[in-house]
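Engineer: got a predicted model here, sequence first, then my questions.
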Amino acid sequence: MMERICIAADSTFDMTLEMVQQYGIEVSASYVRMDDTDYLDYPDLKQSDLFDYFRRSKKLPQTAAANPNDYEMLFKQCLENHDAVIFIAKSSGMSSCYANAVIAATEMENVYVIDSLSISSGSALLAMEAVRLKDTMSAKELVEHLTAYRDKIVGSFIIETLEYLHEGGRCSTLAYLGASALQIRQSINIRDGKLVVGKKYMGTYKRALKEFIETMLAQHELMDPSVVMISHSIQDEAMLNGLIDQIKQLNYFEKIIPLSVCAAVACHGGPNAFGLFFVHK
């Protein structure tokens, strides 16, 4: 008899409610604070609410991880009809989600917490792989497989404005003003679970996006063709469709899955951030 394994994840993996139901994944929400009120970032908080709040108040919404108690409740709920839980946590290099989930798990049997070393679609790719294989191996074997698979996931974002990073204290005033004046668009790579500054693109954001996709997918034949994921906060649907078309023109990926980024990502990347995530062969 195979173990019945429950796959669960932090809401920062950005899957839509529809996908979560389709894959049968349990979700732990994080918190967002605006005007002294705490909201859950999942499933009802919209990107536009965050951006409207910032425009109105000139203050960034504050994001906070779920606490150990939240995780403990989730794990207990999962274990009611499963033998084991594998939890995909937001990168330990970006948040205390992983640490808090580990605190909750240490008190419990058969709860495995995986540091996704990623965020957004990077964590979603890990969760999708977990669901694909959960009925074919034990929880321990699946954890081993996912830990190796995690190292093949690559992700990078480009952001239109450094305003949100600057406001959050993650980018100096000088860099912010320089980039604004010179129309420099910054890309940000996920490396070893942390956000690191990537290539700079010059000119209009439309042009920068096109170049970013070309650069990211230049060596697409080294990527697993089954799926490429988009994580974005693009506000204009026509613009998003144009970018998806650019990827389609490669005739390489079987599936292109666009996901809207959660509050934690949107609060740093601001409107119109665009990320690509894929798996190395």
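Structural biologist: Here it is on my side, so go on.

Engineer: could you use CA atoms for every contact and neighbour count after this?
Structural biologist: Will do.

Engineer: which one is the residue nearest the centre of the chain nearest to, not counting chain neighbours?
Structural biologist: Per Cα atoms, centre = their mean, the C-alpha nearest to the average position across the chain is that of residue 120, at 0.8 Å. Using Cα to Cα, 6 or more residues apart in numbering and skipping the chain neighbours, the partner closest in space to residue 120 is residue 13 (4.1 Å).

Engineer: run the chain-centre distance for stretch 230-250.
Structural biologist: Mean C-alpha position of stretch 230-250 versus that of the full chain (Cα atoms, centre = their mean, to the nearest Å) differs by 17 Å.

Engineer: now do stretch 207-217
Structural biologist: Taking mean C-alpha positions (Cα atoms, centre = their mean), stretch 207-217 and its chain are 20 Å apart.

Engineer: equivalent analysis for stretch 242-256, please.
Structural biologist: On Cα atoms, centre = their mean, the centre of stretch 242-256 falls 20 Å from the chain's centre.

Engineer: any buried residues in it, and which?
Structural biologist: Judged by neighbour count using 16 or more other Cα atoms under 10 Å, the buried positions of stretch 242-256 are 243, 244, 247, 252, 253, 256.

Engineer: what about the helices in the stretch 51-200 of the chain?
Structural biologist: Under the criterion DSSP state H, counting those that start in this stretch, helices of the stretch 51-200 of the chain are mapped to 68-79, 97-106, 121-133, 139-150, 163-167, 173-182.

Engineer: closest one to residue 195 among those?
Structural biologist: helix 163-167 (11.7 Å; Cα to Cα).

Engineer: for that closest one, packing partners?
Structural biologist: Here helix 163-167 touches helix 173-182, helix 263-269, going by 3 or more Cα pairs under 8 Å, 6 or more residues apart in numbering; DSSP states H and E.

Engineer: determine which stretch of these is the most buried.
Structural biologist: With neighbours taken as mean count of other Cα atoms under 10 Å, those reach their highest mean count in helix 263-269, at a mean of 23.

Engineer: counting contacts, what elements does that helix pack onto?
Structural biologist: Judged by 3+ Cα pairs under 8 Å, 6+ apart, helix 263-269 is in contact with helix 47-57, helix 163-167.

Engineer: same thing but at 7 Å, please
Structural biologist: helix 163-167 (3 or more Cα pairs under 7 Å, 6 or more residues apart in numbering; DSSP states H and E).

Engineer: who touches the helix it packs on?
Structural biologist: Residues outside helix 163-167 that contact it (Cα atoms under 7 Å, 6 or more residues apart in numbering): 60, 171, 172, 173, 176, 267, 268, 269, 270.

Engineer: hold the first one in mind and look at this next one:
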Amino acid sequence: MKRIILTTESGADLPEDLARKHAVQVVPMHVIMDGKDYLDGDLPVEDIYEYYDRTKKIPSTAATNVHEYQEFFAKIKRDFPGCTIVHIGYTSKASVSFQSAVIASEDIDNLYLIDALNVTGGLAAIVMYAVKVLEEEPSIEPERLIDKIEAIVPKSRLAFIPGSLDFLRAGGRVSNIAYLGGALLKIKPVIELIDGKLVSTKKYRGKMSAVSEKLMSEYLSEYNIDREQLYLLYSLGLDESIKQRMDEIAKEAGFRNVRWIQAGAMISTHAGPGGFGVAGLEV
């Protein structure tokens, strides 16, 4: 049986220990800061926030390009001769990265592409679902695995509150965000993935400690999330007391496993410091 290799992008924020443990290959996206191009994963998140504090400028981001995908897939083929690659990609509605993967795949055999229509923890949840399927059914045919993954894509639910409207506005990925009013009134928008697009669905007012708890409560009421696994997301700067409270709520709600995921450099350029989110798969 030929080996199946799972791949994804750094925008999944898949923790390094999980990627390494389950042999998930991750291709980096890009952060552009002060005219210099950094690979996501090589640039410490602290440098982004320090740069903003010093210059009041927010770095931009760029997708993985076609050439990078060609080299990425070719290396996997060299390292794992005869393997089948199943790539679970960052939503095509918010980045051209997936389209670059499509172009790069044209001359590569046994390569399948899945548009996860999600980002950060929502994408990571789909990747980890695929990992679980492969572990439970190591001899599964690629086509059946793909069917399973594609069936779970619309069940991945992600909601997050950015730590800074400045960063969110600069990222330009949320078309319906009212920046000025939110900044003046201390309103914190909830961002969710709707059909692969980042959309502001609700607005909370107050401190992050209060609105994060409100987000968790409404998220768990609205979605019937599989109690086997919940992903809690944060960007550097989120208060530890908030993280402890979110753990308590998750435990009270009956989740058997909770995994915290830190936003990497690419996602942090959109979320800003001190952001919080939650992701999981509906049953």
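Structural biologist: In hand now; what should we look at? What you see is a predicted model, and the numbers here were worked out from it, not measured in a lab.

Engineer: touching, the residue nearest to residue 120 of the first structure and residue 119? I think so.
Structural biologist: Yes. With contact defined as Cα atoms under 7 Å, residue 13 of the first structure reaches residue 119; the gap is 5.9 Å.

Engineer: hmm, back to that, distance to residue 66 of the first structure for the helices and strands packed on helix 163-167 of the first structure - can I get that in JSON lines?
Structural biologist: Output for these, formatted as JSON lines (distance: least, Cα to Cα, whole Å):
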{"stretch": "helix 173-182", "distance to residue 66 of the first structure": "31"}
{"stretch": "helix 263-269", "distance to residue 66 of the first structure": "12"}
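
Engineer: now for the buried residues of stretch 242-256 of the first structure: which two are most distant?
Structural biologist: Spatial extent of those (Cα to Cα) is set by the pair 243 and 252 at 14.9 Å.

Engineer: to which residue of the first structure is residue 212 of the second structure aligned?
Structural biologist: Superposed on the first structure with TM-score structural alignment, residue 212 of the second structure falls opposite residue 209.

Engineer: what number of residues lie near that match?
Structural biologist: 23 (other Cα atoms under 10 Å).

Engineer: host element of it?
Structural biologist: If you go by DSSP states H and E, residue 209 of the first structure is part of helix 205-216.

Engineer: from residue 175 of the first structure, how far off is the match of residue 212 of the second structure?
Structural biologist: 20 Å (Cα to Cα, to the nearest Å).

Engineer: can you check residue 26 of the first structure too?
Structural biologist: 40 Å.

Engineer: residue 127 of the first structure pairs with which position in the second structure?
Structural biologist: Match for residue 127 of the first structure (TM-score structural alignment): residue 127.

Engineer: for that match, give me its contacts.
Structural biologist: residue 88.

Engineer: could you rerun that using 8 Å?
Structural biologist: Counting by Cα atoms under 8 Å, 6 or more residues apart in numbering, residue 127 of the second structure touches 6, 8, 88.

Engineer: now do residue 74 of the first structure
Structural biologist: residue 28 are the contacts of residue 74 of the first structure under Cα under 8 Å, 6+ apart.

Engineer: on that earlier part again, burial measure for the residue nearest to residue 120 of the first structure, as a count.
Structural biologist: Neighbour tally, residue 13 of the first structure, other Cα under 10 Å: 27.

Engineer: ditto for residue 113 of the second structure
Structural biologist: The burial count for residue 113 of the second structure: 17, using other Cα under 10 Å.

Engineer: skip the chain neighbours and tell me the closest residue to it.
Structural biologist: Leaving aside its sequence neighbours, residue 113 of the second structure sits nearest to residue 87 (Cα to Cα, 6+ apart; 4.9 Å).

Engineer: what's the answer for residue 272 of the first structure, then?
Structural biologist: Leaving aside its sequence neighbours, residue 272 of the first structure sits nearest to residue 234 (Cα to Cα, 6+ apart; 3.8 Å).

Engineer: check for me that the one you found belongs to a strand.
Structural biologist: No. Using DSSP: H, G, I helix; E, B strand; the rest coil, the assignment for residue 234 of the first structure is coil, not a strand.

Engineer: and the gap between residue 68 of the first structure and residue 106 of the first structure?
Structural biologist: Here residue 68 of the first structure is placed at a distance of 10 Å from residue 106 of the first structure (Cα to Cα).

Engineer: if we can go back for a sec, go through the buried residues of stretch 242-256 of the first structure and flag which are in strands.
Structural biologist: residue 256 (DSSP state E).

Engineer: which positions in stretch 141-148 of the first structure come out as buried?
Structural biologist: 142, 143, 146, 147.

Engineer: can I assume the second one is in contact with residue 114?
Structural biologist: Yes. Taking contact to mean Cα atoms under 8 Å, the distance of 7.4 Å between residue 143 of the first structure and residue 114 places them in contact.

Engineer: common neighbours of these two, please.
Structural biologist: Common neighbours of residue 143 of the first structure and residue 114 (Cα under 8 Å, 6+ apart) are residue 86.

Engineer: tell me the contacts of residue 81 of the first structure?
Structural biologist: residue 4 are the contacts of residue 81 of the first structure under Cα under 8 Å, 6+ apart.

Engineer: ditto for residue 135 of the second structure
Structural biologist: With Cα under 8 Å, 6+ apart, residue 135 of the second structure has no contacts at all.

Engineer: and the angle for the helix or strand harbouring it with helix 142-152?
Structural biologist: For residue 135 of the second structure, the host element (DSSP H and E) is helix 120-136. In terms of direction (axes from the mean of the first three to the mean of the last three Cα atoms, to 10 degrees), helix 120-136 of the second structure departs from helix 142-152 by 140 degrees.

Engineer: buried residues in helix 120-136 of the second structure?
Structural biologist: 120-131, 134.

Engineer: swap in stretch 30-48 of the first structure?
Structural biologist: Using 16+ other Cα under 10 Å as the test for burial, stretch 30-48 of the first structure gives 30, 31, 32, 33, 34, 40, 41, 42, 47.

Engineer: go on, stretch 78-90 of the second structure?
Structural biologist: 83, 84, 85, 86, 87, 88, 89, 90.

Engineer: circling back to that earlier point, roughly how far does the match of residue 127 of the first structure sit from residue 184 of the second structure?
Structural biologist: 38 Å.

Engineer: then residue 59 of the second structure?
Structural biologist: Distance from residue 59 of the second structure to residue 184 of the second structure, by Cα to Cα: 23 Å.
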